[in-house]
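**Student:** Task: produce atomic coordinates for the following.
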Amino acid sequence: MEGDVDGTGSDAADTVTYDNMSDEDAVDDAMNEGNSSDEDRNVQHHTFDRALPVKHTYLGMNLEELRGRTFLDDDSYQTIPLLPEPGVVLVPGQTLPLTVFYPPTISMLRRTITTDHTFGVVCVRYATSHPPILADIGTTAEIYAFQDEEETAGFKIKAIGRQRFKIVETQRQIDGNVSAKVRILPEIILGDPLAGASFSSCDKYSKSAKKLKNLENREAVVTRWPSWVYSQFQTQKLMKKLIHLLRHMKIGNPNASFPTDPVELSFWVAQSVPLRDEQKLDLLRIDCAVQRLRWELSVLERCRILCCQKCSSKIAYQRDIFSMSVEGPQGTYVNSGGYLHETVTVYKAKGLRCVSDEPSTEYSWFPGYAWTITECRHCQTHMGWLFTSTQPELRPAKFWGLCRRSLAPKLETGENAEFKPVM
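**Tutor:** Down below sits the predicted model:
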């Protein structure tokens, strides 16, 4: 797929023709037609194979697969090569496709493939003043497939996020690559907060929700805190509440099961919900799944609107988010120029206009759909793409793919509140 180079939409103006204002209403009509009905929101009417985007077939069908899996010891210090990526915050479990043209980076990836297949991905954050700075937190990525072609076609890989790390110090190599000494961050597992006050003779009542609640109330009596305090830190209750909220908001495939492991679920939400870079980095800094789940519940319960990052215009409601992939409603994709876009799929959007002449199927991330570049109608920021079906039997017929870096989650009341981790 093509699109803007830096996510600002500045380059798109040189390569595409802007629609005039009379076309905007037609775009909104096309956006609303067939996308807002209950029939389209019902998963059984979706005929698209959600397993296709995960394969990233636009990279080619002849990628060589790598065997084995690398785990670095928790709390250990490692020296790893870094790949700085603007506007991308990789989390464990997230798929990372790459097309690389820069020779030093290709050399670094080739060396990585011959060793432990592991490198570090760090978000590049642009402050008010340049030069850009690296985040102090990142995630290791393990290469599991690659294709080494001529430089004109690019060096293509598929990797997956594995472990969080904190940068201790960085060093720029002679060839321009960056390596870093990092500390692999451990995952802290919290037990049942009422375990010390529980009675083993009452375990037989644990299968009854009503009896379990009464039992917890009695156990809390012998402690200094009421039972509702402990319930905020009980993993299973947090997971149940979060999954219930995700299903109510229709985030994810209703027919698919959510991760049953609290750590995996916390990272699945982190990669599936359009958060700002700073918010995702805050999540990576949290060492415990319980705290991440509480943080995510706080955000999801308060956030209902997605706005343009630059001008704060309303773009979409969170209830319109849906999954076009088995990995979730948000995925990471790379265009033909090698630029990464974390893209969230929504049924409906407003305040957008198409800026390219004709829909294109070249390098489409969703096989069977053609894409059209879209921008914010108010500030002309590149916002993503409108995908339209090229096959009559494909459902949904149309949907939007919005760039996470171009979105800002806001409260439905319009308050400019910043979300902080729940500690």
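**Student:** C-alpha from now on. contacts and neighbour counts both.
**Tutor:** Will do.
**Student:** SS state for Lys240?
**Tutor:** helix (DSSP: H, G, I helix; E, B strand; the rest coil).
**Student:** so what's it up against?
**Tutor:** Contact analysis of Lys240 by CA atoms under 8 Å, 6 or more residues apart in numbering lists nothing.
**Student:** all helices for the stretch 1-150 of the chain, in order.
**Tutor:** Assigned by DSSP state H, counting those that start in this stretch, the helices in the stretch 1-150 of the chain fall at 12-15, 22-32, 38-41, 52-55, 103-114.
**Student:** what does the third one rub up against?
**Tutor:** Right, the one you point to is helix 38-41. Outside helix 38-41, the residues that touch it by CA under 8 Å, 6+ apart are Gly34, Asn35, His45, His46, Arg395, Pro396.
**Student:** Any chance of JSON lines for the helices of the stretch 1-150 of the chain, columns distance to Arg172?
**Tutor:** Compiled in JSON lines, the helices of the stretch 1-150 of the chain are given as follows (distance: least, CA to CA, whole Å):
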{"stretch": "helix 12-15", "distance to Arg172": "32"}
{"stretch": "helix 22-32", "distance to Arg172": "47"}
{"stretch": "helix 38-41", "distance to Arg172": "49"}
{"stretch": "helix 52-55", "distance to Arg172": "33"}
{"stretch": "helix 103-114", "distance to Arg172": "12"}
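**Student:** one more, for comparison:
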Amino acid sequence: MEDDFIPESERLQIEQIRELESEELEIEEVDNEDLSDDDIRRGAAGASASNTYDTSLVALHSYLGEVDDTHNRMAFLDGGAVLTLPLFYLEGIVLFPEATLPLRVIFPNFITGVERAMRQADAPYTIGVVRVYRDSNSDRIRFSTTGTTAEIRQHRRLEDGSVNVVARGQQRFRLKRRLIDAEGAPCGEVQIIREDLPLRTPQEVVGKLRPLRNLQTNSICSAPSLNDSQLNHRSYEEGNDSDAMSEGSFESELSSAEKCLHRAALASCRPNVNDESMSSDEENFVQHSEFHPEMSQLDVYLRSMHSKHKTQSVHANPDVGKRTFSGLHRYKAKWEKRSIAHLRNVPAAFWPSWVYNMFDSYSLARKAADRWEQVVKAPSMEGLVMKPDLLSFYIASKIPISESKRQELLEIDGTSYRLRREIELLESFDKIQCKSCQTLIGRRSDMLIMSSDGPLGAYANPHGFVHEVMTLFKTNGVGVAGPPVKEFSWFPGYAWSVAECTTCGTHMGWHFSATRKKMRPRSFWGIRSSQILDDTN
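**Tutor:** Predicted coordinates:
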């Protein structure tokens, strides 16, 4: 790759990486307990001026060597589209849209798949990625049916025939069937998933309205019944409305005749309600209200009642009609005091605002971002809060939980449902345990941010395998096996050693040690997400 095409910022990063890799190996063994709180905070935030490590270096995946930019940006495929793509099935990897996937392709059939992707016309530079896993009951290899397309952004073919690739997740798909093409490349017939638009509850729908409750007797508006604790639960966002008195307290001020009128007026909110308990007068009111769109619904009812009583007064005591009509006007005054606007809008807000917020993607995005910042201690997520769909994929791709839980997130359709599940996982996630023997090896408070991509990232090794690794500043029950090695280190300036569970001997990941005495943090651990036990519900 010619130096003239390298941006200045990337040129400086490459020089810094080369400088780190040229240093003599100066490993200083440091006990985890010797780390101060300041060291821990600096490592977790990755932003302190006194922290000598630049976390942006990791995201370059410089261990792959030089790669060429494909200069290709494919337009997104239509939801529902069916096409055949070269298929990469990776164990221990769950790829999400917008996430980076480094690949070192050394197997001939997958190299053929890369070559096919580079020249295909319907989806150029695009491959399909699905997770494979071993069935715990039968020990058979299984293929996930939901995967993600990935666009090849950078690649370089090496002298030994292998190919280095840096791809980026694009769109989710359903795997319809697997096949092998004429050249031996594994392929898959996939159908692009049609993503929903993030939902937002219109503010005028919720506002400060209270839920409509069933009336005790002869209910005309058949709304769901809620108890007082449900009505008042989580009203912190909307506050208390002084007009929103209970139905019982309002009706207690009315006479028997006025109660009947009140219930009939409520029926005007739902003119299509079919209720056997509706009287003939109320049916007459509902019918009239449909033909008087510019007239107050209560006025329509009052006029119809006035006309009826006026006719009756010809054959009865005139004073009775006057008293009845006077009662109607007294009721109308109480109605207006009650705020007729609330009653007209009640059917649009059967539930309190917190119920609507359970499905409002933007409210959920705010809550998920707050939980993420609490757990990961990451910088502000303000830039993604107004893009709930991207935020849901961002959190899912970086949340340090087991691969099976992350596959579950990938399979969820609907931004609001995915965000709700992520909030649950962020609130319940704490313990990190060995999948084989359930030994507690760490907690979420032990997490460390060593990459600008977050606490969990995907990295390729020289043998063609890709690992998703979460970084911790300390562990329990994990030991180092073997000497430190500088070559092919995912974290420039650190040497790696294999790390194993001291209880069962499972390969848990790697221990990374600084090659400079002044580097902070001086050491940390990289734990494979595929070896983490599911401890969340």
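**Student:** give the contact list for the equivalent of Thr118 of structure 1 over in structure 2.
**Tutor:** By TM-score structural alignment, Thr118 of structure 1 lines up with Thr126 in structure 2. By CA under 8 Å, 6+ apart, the contact list for Thr126 of structure 2 reads Leu85, Pro86, Ala117, Met118, Thr149, Ala150, Glu151, Ile152.
**Student:** As CSV, the contacts of helix 38-41 of structure 1 with neighbour count and distance to Lys241 of structure 1 would be great.
**Tutor:** Below are these laid out as CSV (neighbours: other CA atoms under 10 Å; distance: CA to CA, whole Å):
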residue, neighbour count, distance to Lys241 of structure 1
Gly34, 19, 31
Asn35, 22, 28
His45, 12, 27
His46, 17, 27
Arg395, 20, 30
Pro396, 21, 29
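**Student:** can you tell me which of those residues lies nearest to Pro104 of structure 1?
**Tutor:** Nearest to Pro104 of structure 1 out of the contacts of helix 38-41 of structure 1 is Pro396 (CA to CA; 41.8 Å).
**Student:** so Met239 of structure 1 makes contact with Pro262?
**Tutor:** Yes - applying CA atoms under 8 Å, one finds Met239 of structure 1 in contact with Pro262, separated by 6.8 Å.
**Student:** tally of neighbours for the closest residue to the match of Thr118 of structure 1 other than its chain neighbours?
**Tutor:** Using CA to CA, 6 or more residues apart in numbering and skipping the chain neighbours, the partner closest in space to Thr126 of structure 2 is Glu151 (4.5 Å). For Glu151 of structure 2, the count of nearby residues is 27 (other CA atoms under 10 Å).
**Student:** State the span of structure 1 onto which the strand ranked longest in structure 2 is aligned.
**Tutor:** Secondary structure assigned by DSSP state E gives strand 163-180 as the longest strand of structure 2. In the comparison with structure 1, strand 163-180 of structure 2 aligns to the range 155-172 (TM-score structural alignment).
**Student:** who touches both of Met239 and Pro262 of structure 1?
**Tutor:** Leu293.
**Student:** When those two are compared, which one has more neighbours?
**Tutor:** Shown here are Met239 of structure 1 and Pro262; by other CA under 10 Å, Met239 has more neighbours (22 against 19).
**Student:** what do we get in structure 2 for that one?
**Tutor:** By TM-score structural alignment, Met239 of structure 1 lines up with Ala365.
**Student:** wait, doesn't that match sit right on Leu391?
**Tutor:** Yes - distance between Ala365 of structure 2 and Leu391: 7.0 Å, which falls inside the contact criterion (CA under 8 Å).
**Student:** Can you pull the residues that touch both of those two?
**Tutor:** Val385.
**Student:** Contacts only, for the residue nearest to Val326 of structure 1 when sequence neighbours are not counted.
**Tutor:** Distance criterion CA to CA, 6+ apart; nearest residue to Val326 of structure 1, sequence neighbours excluded, is Arg50 at 5.3 Å. Contacts of Arg50 of structure 1 were listed using CA under 8 Å, 6+ apart, and they are Ser323, Met324, Ser325, Val326.
**Student:** rerun at 10 Å
**Tutor:** Asn253, Ser323, Met324, Ser325, Val326, Glu327, Gly328, Phe366 (CA atoms under 10 Å, 6 or more residues apart in numbering).
**Student:** Would you mind finding the match for it in structure 2?
**Tutor:** Checking TM-score structural alignment: Arg50 of structure 1 goes with Thr55.
**Student:** Onto which residues of structure 2 does the strand or helix carrying Thr343 of structure 1 map?
**Tutor:** Per DSSP states H and E, Thr343 of structure 1 falls inside strand 340-346. The aligned range for strand 340-346 of structure 1 in structure 2 is 466-472, by TM-score structural alignment.
**Student:** what's the average distance of that stretch to structure 1?
**Tutor:** Mean deviation of stretch 466-472 of structure 2 relative to structure 1 after superposition (mean CA distance after the TM-score superposition for structure 1): 0.7 Å.
**Student:** got the contact list for the spatially most central residue of structure 1?
**Tutor:** Residue closest to the mean C-alpha point of structure 1, counted by CA atoms, centre = their mean, is Gln271 at 2.9 Å. By CA under 10 Å, 6+ apart, the contact set of Gln271 of structure 1 is 89-95, 265, 280, 327-332, 342, 344.
**Student:** let's see 8 Å
**Tutor:** Here Gln271 of structure 1 is in contact with Leu90, Val91, Gln94, Gln330, Gly331 (CA under 8 Å, 6+ apart).
**Student:** Give me the secondary structure label for it.
**Tutor:** Under three-state DSSP, Gln271 of structure 1 comes out as helix.
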